[in-house]
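> Whatever this is, show me its structure:
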Amino acid sequence: MAKRKGLKARLLAGAKRGYGFAGFLLRRSLRDNVIDLAAGLSYTALLALVPMLAIALSVLAAFPTFDDARERLRGAIFEILPSEQASAANDQFQSFLDNASNLTAPGVVGLSVIALLLLSNINGSLNHIWRITQPRPLASRVLVYWALLTMGPLLIGASLTLSSYAFTLAQTASEQVIGSFVGLSRLVSILLAAVGFALVYFIVPNRAVALRDALTGAVAAAVALEGLKALFGLYIANFSSYALVYGALAAIPIFLLWMYAFWVIVLGGAEIAAAMPEWRVTSRRDGGTERLANRLALALSVLCRLAEAHRDGASVQRARLLRSLPATPSELDESLSRLRRAHLIQRTSGDRMLLARDLSQVDLESLLEILGLRLHASIAWPEAPRRVIQALDEAHASYRKASLASLLDDPDLLESTARLRPVERAAPLKLDEQEEAGTVD
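Purely as a prediction, here's the structure:
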C-alpha cells in the first residue's frame, strides 16, 4: 500500500513537472516567435530548394552505394504531391538539375550563395532561439555549413537505403512479419532523423549544448516529423477536395504547407533543446520566476569568482563561471556582455574571462547602473508613486556607495554597513554608446 502511494506521488510530481515545462516551453516559443521564424525559413527554402537538392544529389552521386537512395530521394520529394501533378513536377525538376549541371563557374557560385543563404538563416534562427548575440567567426561558420551540406545528404541517403532494404525484406517475408519490417523501417527512419537533428542542434548554435538536451529535442522533432509524413500521406490518399479547388495548381499550397510544418517541427525541437537547461535552472529559483535581483546576484557571483582567480593571477573559463549557479547560459551571456562593455572584465583566448578593474574602486551604484537596475521613475508618473520609488532608492543609499570589494569580502550588510566607506572613484565607468543612448533595460 505504501509503495502504491509512493508511486502515485512520484507520478503526480512527474506530471506536475511535465505540465510546468510544457507551459514554460509554450511561453518561450511565443516570445521567440517560432511561427514567424518558420515562415521566414520556408520562404528562403523556396529559393534554395533546387541548389540544395543539386548539392545533395551531387554528394550522393560520389558514393555508388547511394545510387538507389538518390533515386528514392527524388521520388520521396514528390510523394506529397497529387499523382497528376507529380509527373510534371518531376520533369520540371529534372530540367532544373540538367540546367544546373551545365552552369559555368559564376553560376555555380550563385547557386552556392543561395544555398548558403538558407544555412545562414537557419543559423540565425537557432542563435535567436538559444539567445546568442555573438555569432561564430566566419571561418567557423563556413566549416559548420560545409558539414551540414555534406553530412545531411549522407544521412538522408543512409535513411532511404535502410528503408529500401527493409521494404525489400518485407516483400519476400510472410504476412506475419511484414508489419514488423514496416515498423522497423519507420523506427530506423526516426533514429536517423533524430541523429541529423541532434547534429544540427549540437553543432550550429554558438554555445556549448549538452548532448542529452540536443538528443531530447532531436527525438521529439523526429517523431513529430514521422507523424507529419503519416498525416500528409493519409490526407492526400483520402481527401481530394484541394484538387477541386486549386486544380492544376494544387501542388503549390500542399508543398508550401508541408515546408512550413517541417520548419515548425525543426524549430520546435530546437526550442525543447534550448529550454531544458533553462527550465532546470529556473525551476530551482523561486518556482521558475525571473526576478531583477537574480541579475544582480549573477553579476556579483561572476565578479566574485573572477576576483578569486585574479588573486592567483589566473583567468576563468566561461563555462566554469556558470557552474553550480542557478542561472541560464543566456543570462550569463547578457551579464558578461554588460560587464565587458563597462570594462569591468575582459575576454582572453580560449573563451576565458579575467577581471579588468580593481573592485575596491567600483561601488555598487555603478554596478546597478551597468545592469540597468536603478530605481528611477520618470517625471511622467504621478507624484505619489514617484515618491515611493524615490524613498526606496534612498533607503539603500548607504549600500550603493560601498565598494564591490568590501561587499564581497563582508556580505553581512546589516552589521557591516557602518564600517563600509564610500570609495573615491578614479573615473566613471564608461558604457558603450548603445547603453549611453538608454537602450539598457
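> all contacts plus neighbour counts: C-alpha atoms, from now on.
Noted.
> How far does stretch 330-349 sit from its chain's centre?
Once both centres are worked out by C-alpha atoms, centre = their mean, to the nearest Å, stretch 330-349 turns out to sit 21 Å from its chain's centre.
> buried sites along it?
Of the residues in stretch 330-349, those scored as buried under the neighbour-count criterion (16 or more other C-alpha atoms under 10 Å) are 330-347.
> can you check stretch 155-167 too?
Going through stretch 155-167 with 16+ other C-alpha under 10 Å, the ones that come out buried are 155, 156, 157, 158, 159, 160, 161, 162, 163, 164, 166, 167.
> For residue 256, state which of those is nearest.
Nearest to residue 256, judged by C-alpha to C-alpha, of these is residue 156 at 21.0 Å.
> elements contacting whichever helix in the chain runs longest?
Among all segments of the chain classified by DSSP state H, the helix with the greatest residue count is helix 138-172. Of the remaining helices and strands, those touching helix 138-172 by 3 or more C-alpha pairs under 8 Å, 6 or more residues apart in numbering; DSSP states H and E are helix 34-61, helix 67-77, helix 175-203.
> another one to check against the first:
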Amino acid sequence: MMGVNAKEKFGRFKFHSIQFFWKIVHDWSFSLSSLIGYNLLVSLLPLILCLFSIATLIFQGDQAVIDNIRNRLINAFPKDEGIADIIDGLLKSLSQQAGLVFLITFCVSVFAGSRLMIGIDDVLTIIYRIRERSAIDQNIHAIKMLLSFIILMPLLLISSSAPAVLTKHEGLAQIGTALGSAIFGFLLFELIYYNVPNRKMLFRNTWAGALAAAIGLQILLSIFPMYVHSFMSNYVGQLGFVIVAVLLFYLFGLVLVIGAQINAYFFDHIQPLPVGLGTLLSRNLDNENAILIDGNLQPKDNTSTLIEGLNPLP
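A predicted model of the protein is given here:
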C-alpha cells in the first residue's frame, strides 16, 4: 500500500514538474527575463545616485556616517586606488550639490523606473493570463509603485544593514546582514507579486514565489562579491566583470519570473499554454480580419487608433 502511494505521489510530482517546465518555456520566460534585466540595468544607476543624494542630505552633518558609507563602498571592491578616488569624488560632488543631484536623479529615476514597472506589469500579464491595463492606467500604476519603492527602499536597506552597524562581532554582523537582506528581498518580491498584476492577489498565493525569489537573489548576491574579490585584480577580470554584471541583471529578471511562475502554477493553478506564445497567437488569429500593412487597404484613422490603444475594450 505504501509503495502504491509513493508511486502515485511520484507520478503527480513528475506530472506537475513537466507541466511547470512547459509553462516556463511556452510563456517565453527567458525572453521576459531579459526584458526585466535590461530595464533594471537602465533604471538602477539614476536610482542609486538618488539614494546616495538622499543619504547625503540626511547625514550631511555626521561625517562618521559618511566615512562609514565610503569605507563600505571601497571594501566592496578589490584594493584599487582608482576605486577609492572615484568614490571620494562622487561623495564630494554629492556633498556640494546634493539638492540639485537629488532633483535631477529623482526625475530620471521616476521615468526609467516606471519603464521597469511597466515591463514587470507586461510580464505578469502574460504569466497570469490577464487583461493588460490601458496605457494611461499602466503608467499611473507604475509611478505609484516606483514611488512606494523609493520610500520603502531606504528604510529596508537601513534595517538590513543595521546589524553590521550595531554590533562589532564580525560573525554576528554577517549573519544579521544576510538575514536582513533576505527579509528585504522577500518584501521586495512580495510587493511586486501582490500589487503589480491587474487582478486581486492574495498573500497565501504569493508568499511562496516571493520566498523562492528571495532565496535565489541571496545566492546571486553571495556569488557576485566572490567574483569581484577573486578575479577583478587583473585586466581580464575587469573585462569579465562587465559580462558578469550584465548576467547578474538577467538572472535577477529570471529569479523574478520563476517566482511569479511558481505562484501562478502551483497556487493559482494557471496551466501552461499548449504551444509557445507566438505559435498560439498565430493559430488563434483570424487572418481574414487581421489588420495588415497593405497599400490596397484604407488607412485607419490615427486618432481613433490612439484612443483604442489608450482605452482598450473591457
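> Please state their TM-score.
Overall, the chain-to-chain superposition scores 0.67 on the TM-score scale (TM-score structural alignment, normalised by the length of structure 2); 281 aligned residues with a C-alpha RMSD of 4.4 Å.
> on that earlier part again, could you give the separation of the longest helix of structure 1 from the chain centroid?
The chain centroid and the centroid of helix 138-172 of structure 1 are separated by 22 Å, computed with C-alpha atoms, centre = their mean.
> swap in stretch 135-155 of structure 2?
For stretch 135-155 of structure 2, the distance from its own C-alpha centre to the chain's C-alpha centre is 13 Å (C-alpha atoms, centre = their mean).
> now stretch 289-302 of structure 1
Centre-to-centre, stretch 289-302 of structure 1 and its host chain are 23 Å apart (C-alpha atoms, centre = their mean).
> do the same with stretch 236-253 of structure 2
Shown here is stretch 236-253 of structure 2, whose average C-alpha point lies 16 Å from the average C-alpha point of the whole chain (C-alpha atoms, centre = their mean).
> mean per-residue distance, that stretch to structure 1?
Relative to structure 1, and after both are superposed, stretch 236-253 of structure 2 has an average distance of 2.9 Å to its aligned residues, where the measure is mean C-alpha distance after the TM-score superposition for structure 1.
> Return the set of buried residues in that stretch.
237, 241, 244, 248, 249, 250, 251, 252, 253.
> ok, back up a step: with respect to residue 289 of structure 1, which of the buried residues of stretch 155-167 of structure 1 is nearest?
Closest approach to residue 289 of structure 1 among the buried residues of stretch 155-167 of structure 1 (C-alpha to C-alpha): residue 155, at 40.6 Å.
> Wait, the closest one touches residue 194, no?
No. With the criterion set as C-alpha atoms under 8 Å, residue 155 of structure 1 and residue 194 do not qualify as a contacting pair; they are 10.3 Å apart.
> Which of the helices or strands spans residue 134 of structure 1?
Assignment of secondary structure by DSSP states H and E places residue 134 of structure 1 within no helix or strand.
> what's the neighbour count on whatever residue of structure 2 lines up with it?
Following TM-score structural alignment, the counterpart assigned to residue 134 of structure 1 within structure 2 is residue 132. Burial measure for residue 132 of structure 2: 18 neighbouring residues, criterion other C-alpha atoms under 10 Å.
> wait, what's in contact with residue 132 of structure 2?
Contacts were defined as C-alpha atoms under 8 Å, 6 or more residues apart in numbering; by that measure residue 132 of structure 2 touches 122, 125, 198.
> could I get the buried residues of stretch 155-167 of structure 1 as a markdown table with distance to residue 97 of structure 1?
Rendered in a markdown table, the data for these read as follows (distance: C-alpha to C-alpha, whole Å):
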| residue | distance to residue 97 of structure 1 |
| --- | --- |
| 155 | 21 |
| 156 | 19 |
| 157 | 18 |
| 158 | 22 |
| 159 | 23 |
| 160 | 21 |
| 161 | 22 |
| 162 | 26 |
| 163 | 25 |
| 164 | 24 |
| 166 | 29 |
| 167 | 28 |
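> Let me know the closest of the residues you listed to residue 368 of structure 1.
Of all the buried residues of stretch 155-167 of structure 1, residue 368 of structure 1 sits closest to residue 155, with 50.3 Å by C-alpha to C-alpha.
> Contact partners for the closest one?
Taking C-alpha under 8 Å, 6+ apart as the test, what residue 155 of structure 1 contacts is 192, 193, 196.
> Specify which member of these is nearest to residue 47 of structure 1.
residue 196 (22.3 Å).
> Alignment lookup: the closest one to structure 2.
Under the alignment (TM-score structural alignment), residue 196 of structure 1 pairs with residue 188 in structure 2.
> cool, and residue 270 of structure 1?
In structure 2, the residue matched to residue 270 of structure 1 (TM-score structural alignment) is residue 260.
> Heading C-terminal from the helix or strand containing that match, find the next helix or strand.
For residue 260 of structure 2, the element it lies in under DSSP H and E is helix 235-262. Downstream of helix 235-262 of structure 2, the next assigned helix or strand under DSSP H and E is helix 277-284.
> which residues in structure 1 does whichever helix or strand comes after that next one match up with?
Proceeding C-terminally, helix 277-284 of structure 2 gives way to helix 302-310 as the next helix or strand, assigned by DSSP H and E. Equivalent residues of helix 302-310 of structure 2 are lacking entirely in structure 1, counting by TM-score structural alignment.
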